[in-house]
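# here is a sequence with its predicted model. Questions after.
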Amino acid sequence: MSRLIVAILVGAGASAVLFAVATSDASRIWGVLGIAVAVGILAALLRRVRGSAARASSSPGAGGAVAPRPTGGGRRIARRALLLTAGLGGAAVVAWPIRDEVAAQARVLPFRHDLSDYVRGPGRAETAIEAFIVARGDPTVTDVVVYPRYVLFTAPTSPGASTYDSFQVRGGRLTRTGPSSIQPDAVAEFSVEDIAWGAIPALHEQLGEAMQADGGELGGARRQAGVQRSSRDGGPTRISVLLYDAYRDGTLIADQDGTVLEIS
């Protein structure tokens, strides 16, 4: 039984750690390590109890010799198959709730182009927006910043509130990181449902092509995209894409439908 428990937890832990490393989610790694330590202690206790019971049952009685326990290759194969199935089951338990993220990470492997990137991965920004709406139940924000591995939001503390908090979507999960360092005015609010998030990869590519045409290849360029209103007094909502390396930077501004307005 202890080996079965360990197999299940090893599968679950391996699945969670691999996903956490791929998405740079350190909190998930620490959680898995904590569970692994607890399970290791439990498994050790179970093995000790089982060992004590086995020794007691194998002690010779008044009749003398103890009959040896039957062994066989068939039993070993069946036991290993059971442990393997348990391990795969444990991995599936962890992977199923985050299957969309796991699939996105898996699709990255055959390509040099990172399809899991929230900025340039097709459909990736939309998954972060969907996670935000589902968790919050309200699409209202004042600012969104899209990075390759996570997306940041500034939004009302609760729907309709006049105070604002910072939120983060990483690995398909929304977390509240605390009060926003800058408390915006209500005129800065907009709905994430009004933005053409699917246009961001094409806008990023267009900016990159413009910068390369102007000054050659970009070395180790970093990227991000943001959405907010064009002024502190409100104004239309704008999508901005920023691309930069050690020597140059470029910005593309588009309207909320993804129509390019300016490249600089």
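It's in.

# alpha carbons only for contacts and neighbour counts from here, please
Fine.

# packing partners of whichever helix or strand Ala20 is part of?
Element membership of Ala20 [criterion: DSSP states H and E] is helix 2-23. Packing partners of helix 2-23 (3 or more C-alpha pairs under 8 Å, 6 or more residues apart in numbering; DSSP states H and E): helix 26-58, helix 73-95.

# ranking the ones you listed by burial, who's on top?
Greatest average neighbour count among those goes to helix 73-95 (a mean of 15), per mean count of other C-alpha atoms under 10 Å.

# strands of the stretch 51-200 of the chain, residue ranges please.
140-141, 143-146, 151-156, 164-170, 173-179, 190-191 (DSSP state E, counting those that start in this stretch).

# from these, which stretch is densest packed?
The stretch of those with the highest mean neighbour count (mean count of other C-alpha under 10 Å) is strand 151-156, at a mean of 25.

# so that one versus strand 173-179, what angle?
Angle, strand 151-156 to strand 173-179, by axes from the mean of the first three to the mean of the last three C-alpha atoms, to 10 degrees: 60 degrees.

# which residues sit against the helix holding Ala20?
For helix 2-23, the surrounding residues in contact (C-alpha atoms under 8 Å, 6 or more residues apart in numbering) are 26, 28-29, 32-33, 36, 39-40, 43-44, 46-47, 82-84, 86-95, 102, 105, 149, 170-171.

# contacts only, for Lys134.
No, residue 134 isn't Lys; it's Val. Taking C-alpha under 8 Å, 6+ apart as the test, Val134 contacts no residue whatsoever.

# also this one, for the comparison:
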Amino acid sequence: MNRADPIGRSAGTLTDRTRGLLRDERVASRDGWLQAVHPVVKLLGIVALLVVTVTFETPSPPAAVLAVTIVLAALSRVSLAVHGLRTAVPTAIALLIVAPQAVLISGPTLLGPVSVPGGTYVATFALRVGASVSLLGLLLSTTRFTSLLSALRSLRAPRTAVTLLSITYRYLLVVFEELSRLVLARRSRRVRRATLGESWREAGSLLGTFLLRALDRGERVGRSARSRGGTSGRVYAHQHAIGFADAAFAFVVFGTGTAGVLLA
């Protein structure tokens, strides 16, 4: 794909990256710490750390949670480069959005027009986003999706919510598979290098065709599910006994929560 075809290149990259992210369970299959933790214990621990992250109004608790997630990622054999990139991008966007508050909130001056309350608010907000994204990234990368659904059902989560989550995950795979076919068909029909103007003019046609095919595929998936008895199927998970890894993770969560209270 050449530089004169930004539409095809961008759509192809988006499709490949998203499909790889949804299907890739290699990290969840590795011999790491979080992989050995029972999904129910892991889910409860992540939720508890999220509560610590968003409860306090000072930057110290979310900073402590973020530091813990980095250590957990290393012990779970998660690529720190990939995990750091997935965490840094949403954090940078949040920081960019909330940065004006450092000047707009009045109070004692910290540096130039930046006030102490404003700087504290911006730092707390950015660290909250970073810690939350890092926690959710660890949960999703170290837990198989079927195990996560089983954990939600074990915790008596609303059946409708769990079913919708399962359908959404499966349909995302179908949607991006359809987009991949459209991109491949577009590439195969091109016999010469496209100009930038031609690529942008073709974007509307590609998007419209993709939306129509996605809706049509959704209807077919829905009819197929109803013909098989509905969409609330049972999730089969491997037997997973609670052991030392679970106790150690619970201790880390308790220690982080205690540290967050003391630092607040």
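Thanks, I have it. Everything numeric in this text was worked out from a predicted model, so none of it was measured.

# quick one: TM-score?
After superposition, the two chains reach a TM-score (TM-score structural alignment, normalised by the length of structure 1) of 0.23; 110 aligned residues with a C-alpha RMSD of 6.6 Å.

# mind putting the strands of the stretch 51-200 of structure 1 into JSON lines with distance to Ala14 of structure 1?
Formatted as JSON lines, the strands of the stretch 51-200 of structure 1 follow (distance: least, C-alpha to C-alpha, whole Å):
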{"stretch": "strand 140-141", "distance to Ala14 of structure 1": "36"}
{"stretch": "strand 143-146", "distance to Ala14 of structure 1": "28"}
{"stretch": "strand 151-156", "distance to Ala14 of structure 1": "25"}
{"stretch": "strand 164-170", "distance to Ala14 of structure 1": "19"}
{"stretch": "strand 173-179", "distance to Ala14 of structure 1": "19"}
{"stretch": "strand 190-191", "distance to Ala14 of structure 1": "38"}
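
# now do the helices in structure 2.
Ranges of helices within structure 2 are 6-23, 33-36, 39-55, 60-75, 80-98, 101-104, 116-142, 145-154, 159-189, 196-227, 244-263, based on DSSP state H.

# so how far is the second one off the chain centroid?
What separates the centre of helix 33-36 of structure 2 from the centre of its chain is 18 Å, taken as C-alpha atoms, centre = their mean, to the nearest Å.

# equivalent analysis for the last one, please.
Here the centre of mass of C-alpha atoms in helix 244-263 of structure 2, compared against the chain's by C-alpha atoms, centre = their mean, lies 23 Å away.

# who's in contact with it?
Contacts of helix 244-263 of structure 2 (C-alpha under 8 Å, 6+ apart): 33-34, 36-38, 41-42, 45, 48-49, 52, 60-62, 64-65, 68.

# just to revisit the earlier point, for Leu110 of structure 2, which of the helices of structure 2 is the nearest?
helix 116-142 (5.1 Å; C-alpha to C-alpha).

# now do the helix holding Ala20 of structure 1 against helix 26-58, angle only.
Using the same axes, to 10 degrees: helix 2-23 of structure 1 against helix 26-58 is 170 degrees.

# now do the same end-to-end measure for stretch 227-237 of structure 1.
One end of stretch 227-237 of structure 1 sits 7 Å from the other (C-alpha to C-alpha, to the nearest Å).

# now that stretch: buried residues?
Of all the residues in stretch 227-237 of structure 1, those buried under the rule 16 or more other C-alpha atoms under 10 Å are Val227, Gln228, Arg229, Thr237.

# and Arg238 of structure 1, what does it touch?
Arg238 of structure 1 sits next to Val227, Gln228, Arg229, Ser230, Ile253, Ala254, Asp255, Gln256 when contact means C-alpha under 8 Å, 6+ apart.

# so which of the residues you listed sit within strands?
Among these, the ones falling in strands (DSSP state E) are Val227, Gln228, Arg229, Ser230, Ile253, Ala254, Asp255.

# for Val144 of structure 1, see how far away the second one is.
With distances defined as C-alpha to C-alpha, the gap from Gln228 of structure 1 to Val144 of structure 1 amounts to 7 Å.

# rewinding a little: between the strands of the stretch 51-200 of structure 1, which one is nearest to Ala54 of structure 1?
strand 173-179 (46.1 Å).

# and the closest one, what other elements does it pack with?
Strand 173-179 of structure 1 packs on helix 124-136, strand 164-170, going by 3+ C-alpha pairs under 8 Å, 6+ apart.

# quick one on the thing from earlier: filter the contacts of helix 244-263 of structure 2 down to the buried ones.
33-34, 36-38, 41-42, 45, 48-49, 52, 60-62, 64-65, 68.

# re earlier: okay, the angle between the helix holding Ala20 of structure 1 and helix 73-95?
40 degrees.

# buried set for helix 2-23 of structure 1?
For helix 2-23 of structure 1, by 16+ other C-alpha under 10 Å, it's 2, 4-17, 19-20, 22-23.

# tilt between it and strand 164-170?
Using the same axes, to 10 degrees: helix 2-23 of structure 1 against strand 164-170 is 110 degrees.

# ok, back up a step: okay, the helices and strands packed on strand 173-179 of structure 1 in JSON lines with distance to Leu261 of structure 1 next?
Below are these laid out as JSON lines (distance: least, C-alpha to C-alpha, whole Å):
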{"stretch": "helix 124-136", "distance to Leu261 of structure 1": "21"}
{"stretch": "strand 164-170", "distance to Leu261 of structure 1": "28"}
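
# to Ala78 of structure 1, which of these lies closest?
Of all those, strand 164-170 sits nearest to Ala78 of structure 1, with 40.0 Å by C-alpha to C-alpha.

# how many neighbours does the residue nearest to Leu110 of structure 2 when sequence neighbours are not counted have?
Distances taken as C-alpha to C-alpha, 6 or more residues apart in numbering place Val116 nearest to Leu110 of structure 2, at 5.1 Å, with adjacent residues excluded. Neighbour count for Val116 of structure 2, taken as other C-alpha atoms under 10 Å: 18.

# so Val116 of structure 2 touches Leu104, yeah?
No - here Val116 of structure 2 does not reach Leu104: they are 11.1 Å apart, not a contact under C-alpha atoms under 8 Å.

# follow-up on the earlier one: so which of the helices and strands packed on strand 173-179 of structure 1 gets nearest Ala56 of structure 1?
Taking these one by one with C-alpha to C-alpha, strand 164-170 is closest: 52.2 Å.

# quick one: the closest one to helix 124-136, angle?
Computed by the same axes, to 10 degrees, the angle between strand 164-170 of structure 1 and helix 124-136 is 130 degrees.
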